[in-house]
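J.: need a 3D model of the following:
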Amino acid sequence: MKIALGSDHGGFELKAIIKELFDQLGIPYQDFGTLDKESVDYPDFAAKVAEAVAGGDFERGIVVCGTGIGVSIAANKVRGIRAALCHDVFSAKASREHNDANVLTLGQRVIGPGLALEIVKTWLGTDFAGGRHSRRVDKIKAIEERYL
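T.: The predicted structure is shown next:
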């Protein structure tokens, strides 16, 4: 599984920690920026990651900003993206099992690095359960078709 990874300046340090985890575990990824801590606009990086996932080049994406809220909102504007803001392990697991989330968003100023890495590992290691959840995800897709 290849991961699209991005952040703004407010998530840059946590993104670096996630990259270290990926390097240790041999998880392939591409960093879509930002590449330093200079102030940038989070929608630019959320869009790059979301478009890479929606385009099929990456199975999943992770985007980090200060709270995770802005990048979640921005990523969810891209057709085919189900971005989930997760600040606990239970939500990370449920976002994959129940919602087939394909983008994880995190807030560097909200959670510490240890919890963030547990969330990332759980999210990456959890499959979509299908079954009754497929019907619900299909309804989300139908809403997307009406409005996007």
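J.: going forward, measure contacts between C-alpha atoms and count neighbours the same way
T.: Fine.
J.: helix or strand right after the helix or strand containing Gly114?
T.: Secondary structure here is read from DSSP states H and E; on that basis Gly114 sits in helix 113-125. Reading on from helix 113-125 to the C-terminus, the next helix or strand found by DSSP H and E is helix 132-147.
J.: would you mark the buried spots in that following helix?
T.: Taking 16 or more other CA atoms under 10 Å as the neighbour-count basis, helix 132-147 is seen to contain the buried residues 137, 141, 144.
J.: of those residues, closest to Ala47?
T.: Distance ranking of these against Ala47, using CA to CA, places Glu144 first at 16.5 Å.
J.: doesn't Arg79 make contact with that closest one?
T.: Yes - if you go by CA atoms under 8 Å, Glu144 and Arg79 touch, sitting 6.9 Å apart.
J.: helices of the chain, residue ranges please.
T.: When secondary structure is read from DSSP state H, the chain shows helices at 12-25, 42-54, 69-75, 89-97, 113-125, 132-147.
J.: closest one to Thr105 among the ones you listed?
T.: Minimum separation from Thr105 across those (CA to CA) falls at helix 69-75, 5.8 Å.
J.: report the buried residues of the closest one.
T.: 69-75.
J.: one more, please, to line up against the first structure:
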Amino acid sequence: MKISIGNDHAGPDYKKAIVKYLEDKGIEVINHGTDTFDSVDYPDFVHPVANDVENGVADFGIIICGSGNGVAMSVNKHQKIRAALCWIKEIAALARQHNDANIISIPARYTSIQQAIEMVDTFLNTDFEGGRHQNRVNKIPC
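T.: Next up, the predicted model:
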């Protein structure tokens, strides 16, 4: 499995912890995020994640900003991207099960690093249920 990750200045600590967690599990990570707390424009760091997922370079994406909203709005403009803003692991599970989300958006200012890792783990280990949900996903333009 290969994961692409991007973050703005609200998420360097989150990204570092998530990358370590993933690499410890033997998962390859493509890092597009900033490593500093200096203010940056989040689209510059998350559009490459969407490109990786959209083009099959990565299986899934992880994006992080303060609220999780700006990064999610940015990547959801891409074809074939279904980014879900998650704040608890149960939402991460539903995003995969019901929406076939392929990018998880994490709000660094509203979750702990431990919660973020749990959400990522849940997101990556939950399958899309298909069935009645497939009809709905098919109605999302791409």
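J.: show me the contacts for the closest residue to Val137 of structure 2 other than its chain neighbours.
T.: With CA to CA, 6 or more residues apart in numbering as the measure, Asn99 is the residue that lies nearest to Val137 of structure 2, at 6.1 Å, once sequence neighbours are left out. Contacts for Asn99 of structure 2 (CA atoms under 8 Å, 6 or more residues apart in numbering) come out as 82, 128, 133, 136-137.
J.: out of the residues you listed, what pair is the most spread apart?
T.: In these, the most distant members under the criterion CA to CA are Arg82 and His133, with 13.6 Å between them.
J.: Cys65 of structure 1 against Glu13, yeah?
T.: No - at 9.8 Å, Cys65 of structure 1 does not count as touching Glu13 under the criterion of CA under 8 Å.
J.: so which of those two has more stuff around it?
T.: When Cys65 of structure 1 is set against Glu13 and neighbours are counted by other CA atoms under 10 Å, the residue ahead is Cys65, at 30 against 18.
J.: which residue in structure 2 aligns with the more buried one?
T.: In the superposition onto structure 2, Cys65 of structure 1 corresponds to Cys65 when matched by TM-score structural alignment.
J.: nearest to Ile3 of structure 1, out of the helices of structure 1?
T.: helix 42-54 (8.4 Å).
J.: show me what that closest one is in contact with.
T.: 4-8, 32-34, 58-63, 65, 70-72, 74-76, 78-81, 102-103.
J.: inside strands: which ones of the residues you listed?
T.: For those, the ones inside strands are 4-7, 60-63, 65, 103, with DSSP state E as the criterion.
J.: need the helices of structure 1 in a markdown table with distance to Gly107 of structure 1, can you?
T.: Listed next are these as a markdown table, based on distance: least, CA to CA, whole Å:
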| stretch | distance to Gly107 of structure 1 |
| --- | --- |
| helix 12-25 | 9 |
| helix 42-54 | 12 |
| helix 69-75 | 7 |
| helix 89-97 | 13 |
| helix 113-125 | 9 |
| helix 132-147 | 24 |
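J.: buried set for stretch 48-64 of structure 2?
T.: For stretch 48-64 of structure 2, burial by neighbour count (16+ other CA under 10 Å) applies to 48-54, 58-64.
J.: before we move on, back to that, find the residues that touch each one of Cys65 and Glu13 of structure 1.
T.: Gln108.
J.: test my guess that Thr126 of structure 1 contacts Ser95.
T.: No - the pair formed by Thr126 of structure 1 and Ser95 falls short of the contact definition of CA under 8 Å, at 9.0 Å.
J.: middle-most residue in structure 1, spatially?
T.: Within structure 1, the residue whose C-alpha comes closest to the C-alpha centroid is Leu104; the distance, by CA atoms, centre = their mean, is 2.2 Å.
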